[in-house]
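Visitor: A structural model of the following input is requested.
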Amino acid sequence: MLVKLFGAAVQGIDATIVTIEVNCSRGIKFYLVGLPDSAVKESHERIVSALQVNGYKFPARQIVVNMAPADIRKEGASYDLPLAIGILAANETISSEHLADYLIIGELSLDGSLQPIKGALPIAIAARQQGFKGIILPQQNASEAAVVNNLDVYGVERITEVIDFLNGTRILQPTIVNTREEFYKHQSIFPFDFAEVKGQENVKRALEVAAAGGHNVLLIGAPGSGKSMMAKRLPSILPPLSLGESLETTKIHSVAGKLKKGSSLIATRPFRSPHHTISQVAMVGGGATPQPGEISLAHNGVLFLDELPEFSRSVLEVLRQPLEDHRITISRAKYSLEYPANFQLIASMNPCPCGYYNHPTRNCVCSPGQVQRYLNKISGPLLDRIDIQIEIVPVPFEEISKITPGESSACIRERVIRARQIQAQRFANEPGIYSNAQMTPKLLHLYAQPDAAGLELLRNAMNRLNLSARAYDRILKVSRTIADLEGSNEIRPAHLAEAISYRNLDRENWAG
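Guide: The predicted structure follows:
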């Protein structure tokens, strides 16, 4: 008997429906075709054991399984459940009447229990788009898939539940998630708060400006001055995710298998902090089994690179194109995938090899040449994409010992949201432009043109401080954000002066 049922293959962050055809006839052989990988081929042993443990016999007949479309490689163990159900249906052990109504996906254990899969959310989205009545998948993935409305999501723990459901002897209750309630309930829950930071008011201000305008930041300071502590608190002042951004972010983490058990939508902006030994593939994505990289896992959030000069130069250089295009295309001989990568880069570094250049109380033992060589590990083109460079000095004892908490993240976040709303109105007719950091030279001329006094200040600053030419546009973008935070339509000299103070590494005499 020939039966058809449906699974799914994940490509990039989207899913493609896979038609599984099973034909059971006279003979004793088992054939599995349709470009399966080793994990799919090994499903035979898992299916045999799962059926035997639960009182079913693997048919002693010739079984041919075809997985279409045949030009898409089928990877992973998530086809175990649909293959097992298809084999039983082709042998007329279970009813095949309702197989076409459901997309079935899941990995089998030897005892017939189901293991969680990757990519449940994009698979559920594809099932709804293709008009399926529902989806049957492991219980651990049910909350994630139930985010998709107009689709019955049945979470099951064992293969026997699926068999009984298709035979009509068991009623499964669909998993229901109030998407909006779950989403908005967790939007303001953060593990870190700026109220815990003592002193460092200038750095807090710089990060507030960065959050308001979507600017990339480089923090420079001695060991223990608070660079990592400040960076970890940046997500708490960024604007909340929209439902669309949350859905896209959740899809990426679902495909990568990074979602926590029983979770649904990601409600807060992601914060990724890879170690400096990371490889190019781990940073941008790809590999033998394609996976999103760190820059895609940081999509709509923050990518924090601690000890920036310690990263491989080749790893840092691959960041240049995603920082501009907000997407990364992975092209290999056998596949070409595109992952979103719209992240805010926050980097930190010591000012020199010993870490104490410009320290107020400790002496630096590095020569000017050593300091310059250390800074030269970061290429000019990458530095060109960082709008704010702020130097951090250690907090004195008087500030650390204060009992009074600082300004909370919630208060700072309110100002950031107001500034982002101004930018949303300003760029409403500019596709792909959402913040001041993304302004083109044309938009800079329209919205960030200083007056005569401001131009004179900028000219004097560039001459006296020996600022590089690339600092000019960055200063205008940051000053536009500072003006937005104050609700000002014009860029005043005070806004420009603050923006100029955020260009430490552009000063030719900074490293001596």
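Visitor: make it CA atoms for all contacts and neighbour counts henceforth
Guide: Will do.
Visitor: how many residues are close by the residue lying closest to Val284 once chain neighbours are set aside?
Guide: Nearest in space to Val284, with sequence neighbours left out and distances taken as CA to CA, 6 or more residues apart in numbering, is Gly293 at 4.5 Å. Using other CA atoms under 10 Å, Gly293 has 22 neighbouring residues.
Visitor: show me what contacts Ala142?
Guide: Contact analysis of Ala142 by CA atoms under 8 Å, 6 or more residues apart in numbering lists Val153, Tyr154, Gly155, Thr175, Gly262.
Visitor: ok, now Lys133?
Guide: Here Lys133 is in contact with Asp101, Tyr102, Leu151, Asp152 (CA under 8 Å, 6+ apart).
Visitor: residue contacts, the last one?
Guide: Applying CA under 8 Å, 6+ apart, one finds that Asp152 lies in contact with Lys133, Gly134, Ile135, Ala146, Pro174, Thr175.
Visitor: returning to that earlier point: return the member of the contacts of Lys133 nearest to Val53.
Guide: Nearest to Val53 out of the contacts of Lys133 is Tyr102 (CA to CA; 25.1 Å).
Visitor: the closest one contacts Leu137, doesn't it?
Guide: No - with contacts counted by CA atoms under 8 Å, Tyr102 stays clear of Leu137, the gap being 10.2 Å.
Visitor: the two - which one has more neighbours?
Guide: Using other CA under 10 Å as the criterion, Tyr102 and Leu137 rank with Leu137 on top: 29 against 21.
Visitor: and the gap between that one and Val153?
Guide: Applying CA to CA, to the nearest Å, the value for Leu137 to Val153 is 8 Å.
Visitor: so how far is stretch 215-228 off the chain centroid?
Guide: 22 Å (CA atoms, centre = their mean, to the nearest Å).
Visitor: now do it: everything it contacts.
Guide: 207, 209-210, 306, 344-351, 355-357, 359, 385-395, 436-437, 478.
Visitor: alongside the first, I'd like the structure of this one:
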Amino acid sequence: MLIRTFGSAVHGVNAYTITIEVNVTPGTRYYLVGLPDNAIKESEQRIESALKQHGYRMPRQKVVVNMAPADIRKEGSAYDLPIALGILAASDQMLGDKLKDYLIMGELSLDGTLRPIKGVLPIAIQARKEGFKGFILPAENAKEAAIVNKLDVLGVENIRQAIDFFDNKADIPPLKIDTREIFQNTVNQYQADFADVQGQENIKRALEIAAAGGHNVIMIGPPGAGKTMLAKRLPSILPPLTMQEALETTKIHSVAGKLGVAASLLSTRPYRSPHHTISDVALVGGGGIPQPGEISLAHNGVLFMDELPEFKRTVLEVMRQPLEERRVTISRAKLTIDFPSNFMLIASMNPCPCGYYNHPEKDCVCGPGMVQRYLNKVSGPLLDRIDLHVEVTPVTFDQMTETRRSESSAEIRERVVIARQIQEERFKDFPEIHSNAMMPSQMVKDICQINAGGKALLKTAMERLGLSARAYDRILKVSRTIADLANSPEIRIEHLAEAIQYRSLDREGWAG
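Guide: Next comes the predicted model:
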């Protein structure tokens, strides 16, 4: 008897449906075809044990399981449940009338319980798109899938519950959650707040500008100056995630298996901080089964790279293209996958190997040329993609003991949101551009126009401070953001002057 069940495979951050055909006929042996990987081939033992635990049997006949389309490789153990149910229906141990209406996924334990799987959200989205009535999956993943409306999400603890449902012996109530209510109740709930930071007003101002324009930042300062503490608080002043951004971000974390048990929709901007020993594949994504890397997990959020010169040179260089294109392409012989990677890069570094170059109180003990060699570990093309260079100085005792509470993240975020709204109106005819940092060079000339006084100031700055040519566009973009924060339609001289000071590493002789 021929029975069809339906599963799904994840390709990048999208899913496509897999038809599982099971045919039980007189004969012997078990055949699994359709390019399955080893995890799927091993499903026979898991399925046989699970069925036996619940009083069912593996047919002692010829069993052929075909996974179509047969020319695409299938991977993972999540096909255990649809294969098992197909075998039961094909061997007349279970009714198969309702199987065509449901997409089914789940990994079986030897006792028949279901283990959670990865990539549930894109699978649920595809199931709704293809008109399935419902999605049967492990109970631990049900909350994640229930984000998708107009789809019955049926979470099951074990294979017996699924069998009883298809035999009309038991009913499984669909899980319903109010996605928008959850989103509204948890949006902007960050544990870290700028109100906890004493002093460092100039750094807070720089991070506010970065958040308002989507600019990348690098902070240079001695150990203990507060670089990491400030970076952790940057997501809390970014504009709240939109529902579309939240779904995009959740899909990526779902595919990577990073959502956790009983998680649903991500409502806060992600913050990723990889260790400096990370490999280039772990950073940008890839592997035998292409998975999203740290830059994609930071999509719509912040990627913090602490001690930037300590990262391997190859790791830093592979970031250059994703920083420009806002996506990373993983190419293999038979497939090409795009992962989105629209993130804000915030990096920190010491000014020299000992960490005390330009320190107001401690002396630098680095030898001649060591400071410049240390800074040269970060390439010019990468620095070219970082708009703001900020020098961080240690907090004084008086600042640390000050009782006056600092400005909160919510107050700063209000100004950032207003500036972003101005940019949304400015770029409404350019759907690929959402912030000042994303402007191409030709657009900078039209939007970031300055008067004669501003041109004279910029010329003087470039000549006297030895600013490089690559700093020109960056200064104009940052000054445009500063003007937006001031609700100014034109870029004034004071906006330009503030932007110029955020190009520390472009100054000739900065490191002596």
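Visitor: before we move on, the earlier item: residue in the second structure paired with the residue nearest to Val284 of the first structure?
Guide: In the second structure, the residue paired with Gly293 of the first structure is Gly293, using TM-score structural alignment.
Visitor: assess the claim that that match and Ile278 are in contact.
Guide: No - counting by CA under 8 Å, Ile278 is not a contact partner of Gly293 of the second structure; they are 10.5 Å apart.
Visitor: which of the contacts of Lys133 of the first structure map to contacts in the second structure?
Guide: Mapping the contacts of Lys133 of the first structure onto the second structure (both residues aligned by TM-score structural alignment, their matches' CA atoms under 8 Å) leaves Asp101, Tyr102, Leu151, Asp152 still in contact.
Visitor: and of those residues, the nearest to Ala453 of the first structure?
Guide: Closest approach between these and Ala453 of the first structure, by CA to CA: Leu151, at 61.0 Å.
Visitor: wait, the closest one sits on Ile136?
Guide: No - applying CA under 8 Å, one finds Leu151 of the first structure not in contact with Ile136, separated by 10.7 Å.
Visitor: re the thing from before, quick check, nearest of the contacts of Ala142 of the first structure to Pro270 of the first structure?
Guide: Among the contacts of Ala142 of the first structure, Gly262 lies closest to Pro270 of the first structure (CA to CA), at 17.9 Å.
Visitor: pick the one among the kept ones among the contacts of Lys133 of the first structure closest to Tyr335 of the first structure.
Guide: Proximity of those to Tyr335 of the first structure (CA to CA) peaks at Tyr102, which lies at 28.7 Å.
Visitor: for the strand ranked longest in the second structure, give me the average deviation versus the first structure.
Guide: What stands out as the longest strand in the second structure, according to DSSP state E, is strand 14-25. Following superposition, strand 14-25 of the second structure is found to deviate from the first structure by 0.4 Å on average (mean CA distance after the TM-score superposition for the first structure).
Visitor: residue contacts, the spatially most central residue of the second structure?
Guide: The structure's the second structure has its C-alpha centroid closest to Leu297; by CA atoms, centre = their mean the separation is 2.4 Å. Contacts of Leu297 of the second structure were listed using CA under 8 Å, 6+ apart, and they are Thr249, Ile252, His253, Pro270, Arg272, Ser341.
Visitor: list the residues that contact Thr502 of the second structure.
Guide: Residue 502 of the second structure: Tyr, not Thr. Counted by CA under 8 Å, 6+ apart, Tyr502 of the second structure has contacts Asp387, Leu388, His389, Val390.
Visitor: go with 7 Å
Guide: Tyr502 of the second structure makes contact with Leu388, His389, Val390, according to CA atoms under 7 Å, 6 or more residues apart in numbering.
Visitor: what about the residues you listed, which one has the most neighbours?
Guide: Leu388 (28 neighbours).
Visitor: if I pick that residue, what's in contact with it?
Guide: Contacts of Leu388 of the second structure (CA under 7 Å, 6+ apart): Asn216, Val217, Ile218, Tyr502, Arg503.
Visitor: if we take the residues you listed, which one ends up nearest to Pro240 of the second structure?
Guide: Asn216 (18.4 Å).
Visitor: mean shift of the longest helix along the first structure relative to the second structure?
Guide: In the first structure, taking DSSP state H as the definition, the longest helix is helix 409-426. Its aligned residues in the second structure lie a mean 0.2 Å from helix 409-426 of the first structure after superposition (mean CA distance after the TM-score superposition for the first structure).
Visitor: which element follows that helix toward the C-terminus?
Guide: helix 441-447 (DSSP states H and E).
Visitor: which elements pack onto that following helix?
Guide: Of the remaining helices and strands, none touches helix 441-447 of the first structure by 3 or more CA pairs under 7 Å, 6 or more residues apart in numbering; DSSP states H and E.
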